[in-house]
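Visitor: give me the fold of what follows.
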Amino acid sequence: MSEDVKRQSLPTPDLRARRVAQTEAQLIGAASVLFLDQGYVATTLAQIAERAGVAARTVYVRFGTKAALFSRVVDQALVGDAEPVDVAHRPGVQDAMTAHTLAERIEAFADVSVGIAERAGPLFEVAAQAEGLEPELAEAAQAGRDATIQLCRSFWDHAAADGLLAKGLHPERLTVVTDVLLCADTVVHIRRAHGWSAAVHRSLIVDTLTALTRRRG
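Guide: Next up is the predicted model:
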């Protein structure tokens, strides 16, 4: 075979990238189903590979460990797609930071929060079970908590900077309450203890933050 023919038969970088993305999508989809159906401990990488229709070695090549794959499953559920854009830089969050009124911002922030809870809530429960077993997942869970706190603080800092907070309202205190309302640990508790729907959780967020920030005459 000539060198020209060999070069023509090799996949282009774009084609290779698409194949990698497709394989990773298959693995993430398969892993998500199995983690939710069986839990973290009972799910093996071999099972995930079989469900995804790929060789077992492929899972190790793409993700290395079960914990790394689970983290990717959760990360994708948080944002809703495979695009490398974190929650803080998604359009919904930007709307929550820039809407004209505080009421509009609270509504938008609640929409973002409940959207995350709907997509990732069941996985948060799996993560809560696995966190004590895997240091890597415990570290990822804490990073997620820290990111939530930072996002809540940014929300209230933006509102304060734009003159939307009444006198006497403190972003740091509002951050604590907001974090309690929408963090992953609260989502897990609400699902386990109360079985609330997303709509009810959204109402709790909106009603509580509206009451806390209502201007007092």
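
Visitor: hey, let's count contacts and neighbours off CA atoms from now on
Guide: Will do.

Visitor: so for the protein, the centremost residue is which one?
Guide: The centroid of the chain falls nearest to L78 when counting by C-alpha atoms, centre = their mean (2.0 Å).

Visitor: correct me if wrong: that one contacts R90.
Guide: No - between L78 and R90 there is no contact under C-alpha atoms under 8 Å: 10.9 Å.

Visitor: which elements pack onto whichever helix or strand V177 is part of?
Guide: Assessed by DSSP states H and E, V177 sits inside helix 171-182. For helix 171-182, the packing partners by 3 or more C-alpha pairs under 8 Å, 6 or more residues apart in numbering; DSSP states H and E come out as helix 135-161, helix 198-213.

Visitor: using a markdown table, lay out those together with mean neighbour count and distance to L27.
Guide: Below are those laid out as a markdown table (neighbours: other C-alpha atoms under 10 Å; distance: least, C-alpha to C-alpha, whole Å):
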| stretch | mean neighbour count | distance to L27 |
| --- | --- | --- |
| helix 135-161 | 17 | 19 |
| helix 198-213 | 16 | 28 |
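
Visitor: where is the longest helix in the protein?
Guide: Ranked by number of residues, the top helix in the chain under DSSP state H is helix 102-130.

Visitor: same for that helix, what does it pack against?
Guide: Here helix 102-130 touches helix 13-38, helix 66-79, helix 91-98, helix 135-161, helix 184-189, helix 198-213, going by 3+ C-alpha pairs under 8 Å, 6+ apart.

Visitor: let's see this one next, to set against the first:
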Amino acid sequence: MTVKTPIGHRQRQAEETKAQVARTARRLFAERGYLATTVAAISEEAGIPEQTIYSALGSKARILERITAQWMVDADTATLAERSHEAPEAADRVRLLATINRRQLEVGWDVIGIYQEAGRADAGMARTLRRVLAAREGEVRRLLLTVKDDLAPGVTVRRALDVTLALMNIEAYRLLVNERGWTPARYESWLGDLLVSQLLR
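Guide: Modelled structure (predicted):
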């Protein structure tokens, strides 16, 4: 009698294959560059047949989508965003923006760099990056609207958004943490203090 493999088991195996491909691709994209990394190279490093990768995920763009999805899960910024809206004090809400930004960049600054590189050569990737950044901007703006009555004189929500996006720029994180040796916690504290001093009464 033939014993059938449970569907759940096959699905788990398929998900693990996708996760392994994504982990390997993320490392190679960061080390060698998105454009220079081929699916064949990912296949060799991951020990997974190239055809299996195409069947499971498809193109490099689809692999990067999988990497991005895992980054969002690992960062879990949605939970932090909910906390920011529930914080009673305006300063606490603004500081949580620093926490969210620290968390996003701590676990995914390399992913943003991959998109930046890919977008320079691929119009589709450039559009994807713009959508990601637009969604991020929308979240920041929604939080700033909750503190609009506490903004410093002359600081509109629009100006607060401009200042916040400038201070939360990935290049500042890369400089301070990756190049100057700051800990992510020190970066978060610095950013939180700066946002409060720049935005609030």
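
Visitor: quick one: the longest helix of structure 1 to chain centroid distance?
Guide: Chain-centre distance of helix 102-130 of structure 1: 8 Å, with C-alpha atoms, centre = their mean, to the nearest Å.

Visitor: and it against structure 2, how far off on average?
Guide: Compared with structure 2 after fitting, helix 102-130 of structure 1 deviates on average by 1.6 Å (mean C-alpha distance after the TM-score superposition for structure 1).

Visitor: would you indicate which residues of that helix are buried?
Guide: 102-103, 105-117, 119-128, 130 (16 or more other C-alpha atoms under 10 Å).

Visitor: next: stretch 69-89 of structure 2.
Guide: So, applying 16+ other C-alpha under 10 Å, buried residues of stretch 69-89 of structure 2: 70-71, 75, 77, 80-81, 84-85.

Visitor: again with stretch 27-47 of structure 1
Guide: Result for stretch 27-47 of structure 1 [16+ other C-alpha under 10 Å]: buried residues 27-32, 34-35, 39-40, 43, 45-46.

Visitor: ok, those vs P135 of structure 1, which is closest?
Guide: Y40 (13.8 Å; C-alpha to C-alpha).

Visitor: wait, isn't the closest one in contact with V126?
Guide: Yes - Y40 of structure 1 is within contact range of V126, at 6.3 Å (criterion: C-alpha under 8 Å).

Visitor: and the helices and strands packed on helix 102-130 of structure 1: which comes nearest A56 of structure 1?
Guide: Nearest to A56 of structure 1 among those is helix 13-38 (10.5 Å), distances taken as C-alpha to C-alpha.

Visitor: whereabouts in structure 2 does the following helix or strand past that closest one align?
Guide: As assigned by DSSP H and E, the chain's next helix or strand after helix 13-38 of structure 1 is helix 45-52. The aligned range for helix 45-52 of structure 1 in structure 2 is 39-46, by TM-score structural alignment.

Visitor: against structure 1, what's the mean shift for that stretch, could you check?
Guide: Average distance, stretch 39-46 of structure 2 versus aligned residues of structure 1 after superposition (mean C-alpha distance after the TM-score superposition for structure 1): 1.6 Å.

Visitor: and that stretch, how far out from the chain's middle?
Guide: Centroid separation between stretch 39-46 of structure 2 and its chain, computed with C-alpha atoms, centre = their mean, is 24 Å.

Visitor: next: stretch 35-46 of structure 1.
Guide: Worked out by C-alpha atoms, centre = their mean, stretch 35-46 of structure 1 lies 19 Å from the chain centre.

Visitor: what's the answer for stretch 134-147 of structure 2, then?
Guide: Centroid separation between stretch 134-147 of structure 2 and its chain, computed with C-alpha atoms, centre = their mean, is 16 Å.

Visitor: aligned partner of D179 of structure 1 in structure 2?
Guide: For D179 of structure 1, the aligned residue in structure 2 is L165 (criterion: TM-score structural alignment).

Visitor: what sits closest to its match if chain neighbours are left out?
Guide: In space, and not counting its chain neighbours, L165 of structure 2 is closest to E137: 7.5 Å by C-alpha to C-alpha, 6 or more residues apart in numbering.

Visitor: quick one on the thing from earlier: the longest helix of structure 1 maps to which residues in structure 2?
Guide: So helix 102-130 of structure 1 sits over residues 90-118 in structure 2, by TM-score structural alignment.

Visitor: ok, V176 of structure 1 - how many residues close by?
Guide: 13 (other C-alpha atoms under 10 Å).

Visitor: residue contacts, the residue lying closest to it once chain neighbours are set aside?
Guide: With C-alpha to C-alpha, 6+ apart as the criterion, V176 of structure 1 has its nearest non-adjacent residue at 7.6 Å, and that residue is I149. Shown in contact with I149 of structure 1 (C-alpha atoms under 8 Å, 6 or more residues apart in numbering): 175-176, 179.
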